[in-house]
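> Predicted structure and sequence below. I'll ask about it afterward.
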Amino acid sequence: MKSVRFSRFGGSEVLEIVDLPAPHAGPGRIRIAVRAAGVNASDRKKRAGLMDQELPQLLGHEAAGVVDEVGAGVTGVSVGDRVLGLSETAGVQAESAVLSHWAPLPASAGFAAAAALPSAAETAARGLDRLGVASGTLVLINGASGSVCSVAVQLAVARGAGVIGTAGPAGHAYVRSLGAEPVAYGDTLGPAVRALAPGGVDRALDVAGHGALPGLIELSGGPGHVVTLADFTGAQQHGVAFSRGDDGRALYVLGELGALVESGRLALPRVHAFPLDRVAEAHRLGESGRAAGKIVLVDG
């Protein structure tokens, strides 16, 4: 099978398409013929040598496709089913992949958009859970037009929370379409939020970083009301919780995606799709900052 791999650290030029033996589904796992796989910032960090140091490395943890092998002990899924999901080990940016966590693909969802959901949904749900966001909560989400943030907005709204989301002027209409009140980044953030919520907000979720934590702490009433998914150093400096998954995963959310999408409470993400053999181009687009949506690799 074809798979994305790199054997040295560097820029997008180190990425290569190699032929590897197809994996098999072990106990409690399924294998899919991959129709689309998500590309995330962590893939670019790994390629650059900023994360895992072993070589060579395969890439990708989220994918959508068609089940073609079911491991021992697995129930509720059959060969031929359309699913989306996550793998505990990298390597789903390939023609075939083993998933450790999965859910049925929403009937109205194409593979490319579905492959953009699992990581963003798990990350967003984990942050909201850590904050205790529920019906009646007013939450400020920093960076509400990004892939994780846009899902976080919609999940919070689906829980019955009120949402204020930060975004650049060009993203305000999009944030509003997701169910949040948009406000601008920067020095005007505090006054803009206070204009909407004079008493401040109940909770704040930081997905964008960029030094926003002091303002989020002030608006939410203290560091205990803030969780960041993006600013590890700032979290240490300001006593804010930092979540990267080792504090518990929100994998249950995969099973909720179908109903949320079909009911219209979760819009399918915007995607930029590239064939597998154009993975280097996909990485360059991600690094450019010009991708107004999630980058995915598709089968041809």
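Structure received.

> alpha carbons only for contacts and neighbour counts from here, please
Fine.

> Check which residues of the helix or strand hosting residue 189 are buried.
If you go by DSSP states H and E, residue 189 is part of helix 189-196. Judged by neighbour count using 16 or more other C-alpha atoms under 10 Å, the buried positions of helix 189-196 are 189, 190, 192, 193.

> now do stretch 196-205
So for stretch 196-205, counting by 16+ other C-alpha under 10 Å, buried means 200, 201, 202, 203, 204, 205.

> Can you tell me which of those residues is closest to residue 67?
residue 205 (35.3 Å; C-alpha to C-alpha).

> can I assume the closest one is in contact with residue 224?
No. The pair residue 205 / residue 224 is not scored as a contact, 11.3 Å apart, by C-alpha atoms under 8 Å.

> As a check, name the ranges of all strands in the stretch 151-300 of the chain.
Applying DSSP state E, counting those that start in this stretch to the stretch 151-300 of the chain gives strands spanning 162-166, 181-183, 203-206, 226-228, 241-242, 271-275, 294-298.

> contacts for the shortest one?
Spelled out, that is strand 241-242. The contact list for strand 241-242, computed with C-alpha atoms under 8 Å, 6 or more residues apart in numbering, reads 223, 224, 226, 227, 228, 229, 230, 231, 232, 235.

> Give the buried subset of those residues as a PyMOL selection command.
Remark: buried members of the contacts of strand 241-242, expressed as a PyMOL selection using 16+ other C-alpha under 10 Å:
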select buried, resi 223+226+227+228+229+230+231+235
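
> Of the contacts of strand 241-242, which pair is most distant in space?
With distances taken as C-alpha to C-alpha, the most widely separated pair in those is 224 and 230, at 16.4 Å.

> Wait, a helix at residue 53?
No. Counting by DSSP: H, G, I helix; E, B strand; the rest coil, residue 53 is not found in a helix; it is coil.

> another structure for you, compare them:
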Amino acid sequence: MMNEMEAVRYSEFGGPEVLKVERVKRPEPKEDEVLVRVHSSGVLPIDWKIRQGWMPMPVHFPVIPGSAFAGVIEKVGASVTEFKVGQEVFGRTSNGSYATYTTVSIDTIALKLESIGFNEAAAISGGATTAWQVLFNDGNVKAGDRVLIHGAAGGVGLFAIQFAKWMGAHVTATAGPTNLEYVRSIGADMVIDYTSTQFEKVVQDMDFVLDTVGGETLEKSWSVIRKGGVLISIAGQPSLERAQEKGVRLIKPSRAFAKKDLETIAQLMDEGKVKGFVGQKFSLHEAAQAHELSQRGHGRGRIILQIVE
């Protein structure tokens, strides 16, 4: 039926098995929204953390997971003049993106350039935008800074390396053995195999550390930051007391979402200065497998649900 769509939903917290594909009513855009036919959706770690019930945020069941997407505008709200039906867009929705359709505010989407595929575009919101925000909006990384990126082969890390290099920083990256050459090939000046080398013994006086791993990696990072340096973790809760004791600036990553960042990143990709990274691709009906893979970690690039072949 024309007013229905397929969507992945869950009605209770739990493992990947709670994800079910269901036929549901297709949403209607509010006056400042557009309805998008979703072609690709990014699978972000926060998607499965919310599904597990690990995030301190209100959840109203049933939930359609996902926020990062790319697709084609199917319908525009009454007051929308900036976009029109048929345009290819990408960005972030708060209404779920693991579905054949989603509604989204025009404030959180941008036009997709022809040179960028739908899968690549879906990897921008989440991976690339997070990297951009923490490096420049939060961390104020500049040319000449010594930057350490943990989890450099992940959806955020791969973009963080490229953005930091584009800005003129010196980049040290930690990654697993199968990703070392890849991480080096996209610009890292020094690459450390975390399985065989203790980074804290070979790195020191960093101006900026981006932790996407958490746990022990985060704890060991205190010793490699210079006094007055910056630590941002998107995977843990660093200790404020420790930061004060070490003289390190601890910055909590902002949740702000800037449309201009989407447009800037897309332009850099169009100019060939930054590459997008699509990891493994799954269909909408394979969302549970996609979550299992994301939870295991150690992958390369962004996992994608390819909804339109």
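Structure's in. What do you need? Everything numeric in this text was worked out from a predicted model, so none of it was measured.

> residue nearest the centroid of structure 1?
What sits nearest the mean C-alpha location of structure 1, by C-alpha atoms, centre = their mean, is residue 120, with 1.8 Å.

> Counterpart of it over in structure 2?
Using TM-score structural alignment, the partner of residue 120 of structure 1 in structure 2 is residue 127.

> Near the spatially closest residue to its match that is not a sequence neighbour, how many other residues are there?
Closest residue in space to residue 127 of structure 2, ignoring its immediate chain neighbours: residue 156 at 4.2 Å, by C-alpha to C-alpha, 6 or more residues apart in numbering. Residues contacting residue 156 of structure 2 under the criterion other C-alpha atoms under 10 Å number 28.

> Please pull up the equivalent of residue 156 of structure 2 in structure 1.
Counting by TM-score structural alignment, the partner of residue 156 of structure 2 is residue 148.

> With residue 76 of structure 2 instead?
So, by TM-score structural alignment, residue 76 of structure 2 is matched to residue 70.

> and if you look at residue 20 of structure 2?
In structure 1, residue 20 of structure 2 lands on residue 16 (TM-score structural alignment).

> my read is that match is in a strand, agree?
Yes. Assignment of residue 16 of structure 1 by three-state DSSP places it within a strand.

> what's near enough to touch it?
Residue 16 of structure 1 neighbours (C-alpha under 8 Å, 6+ apart): 4, 5, 6.

> mean deviation of the longest strand seen in structure 2 from structure 1?
Using DSSP state E, we find that the single longest strand of structure 2 is strand 33-43. Superposed on structure 1, strand 33-43 of structure 2 shows a mean distance to its aligned partners of 1.1 Å (mean C-alpha distance after the TM-score superposition for structure 1).

> Which part of structure 1 matches that strand?
Taken onto structure 1 by TM-score structural alignment, strand 33-43 of structure 2 occupies residues 29-39 there.

> Then stretch 167-183 of structure 2?
Going by TM-score structural alignment: stretch 167-183 of structure 2 matches residues 159-175.

> Can you give me the buried ones in the matching stretch?
By neighbour count on 16+ other C-alpha under 10 Å, the buried set for stretch 159-175 of structure 1 is 161, 162, 163, 164, 165, 166, 167, 171, 172, 174, 175.

> what two of these are the furthest from one another?
Pairwise over the buried residues of stretch 159-175 of structure 1, using C-alpha to C-alpha, the maximum falls at 161 and 171, 20.8 Å.

> What does residue 212 of structure 1 correspond to in structure 2?
Per TM-score structural alignment, residue 212 of structure 1 is aligned with residue 217.

> ok, now residue 253 of structure 1?
So, by TM-score structural alignment, residue 253 of structure 1 is matched to residue 261.

> check contacts around that match.
Residue 261 of structure 2 makes contact with 129, 132 under the criterion C-alpha under 8 Å, 6+ apart.

> can we see that at 10 Å?
110, 125, 128, 129, 130, 132, 133, 137, 267 (C-alpha atoms under 10 Å, 6 or more residues apart in numbering).

> preserved in structure 1, out of the residues you listed?
Retained in structure 1: 110, 125, 128, 129, 130, 132, 133, out of the contacts of residue 261 of structure 2 (criterion both residues aligned by TM-score structural alignment, their matches' C-alpha atoms under 10 Å).

> wait, the second one sits on residue 112?
No. In this structure, residue 125 of structure 2 is not within contact of residue 112 by C-alpha atoms under 10 Å, at 11.8 Å.

> Tell me which of the two has more neighbours.
Using other C-alpha under 10 Å as the criterion, residue 125 of structure 2 and residue 112 rank with residue 125 on top: 28 against 24.

> Next up, the contacts around the more buried one.
Contacts of residue 125 of structure 2 (C-alpha under 10 Å, 6+ apart): 41-42, 44, 67-70, 90-93, 108-109, 131, 257, 261-262, 265.

> Which of these fall within helices?
Among the contacts of residue 125 of structure 2, the residues falling in helices (DSSP state H) are 131, 261, 262, 265.

> A strand includes residue 4 of structure 1, no?
Yes. Under three-state DSSP, residue 4 of structure 1 sits within a strand.

> That one corresponds to which position in structure 2?
Match for residue 4 of structure 1 (TM-score structural alignment): residue 8.

> Kindly report the same for residue 133 of structure 1.
Checking TM-score structural alignment: residue 133 of structure 1 goes with residue 141.

> And residue 99 of structure 1, by the same measure?
In structure 2, residue 99 of structure 1 lands on residue 104 (TM-score structural alignment).

> For its match, grab the count of nearby residues.
Residues lying near residue 104 of structure 2 (other C-alpha under 10 Å) number 24.

> And residue 157 of structure 1, by the same measure?
By other C-alpha under 10 Å, 24 other residues sit near residue 157 of structure 1.

> Please list all residues in contact with it.
133-139, 151, 163, 178-180, 265-266.

> what do you get if the cut-off is 7 Å, keeping everything else the same?
Contacts for residue 157 of structure 1 were tallied using C-alpha atoms under 7 Å, 6 or more residues apart in numbering; they are 163, 179.

> what's the answer for residue 97 of structure 1, then?
With C-alpha under 7 Å, 6+ apart, residue 97 of structure 1 has these contacts: 23, 31, 32, 33, 34, 91.
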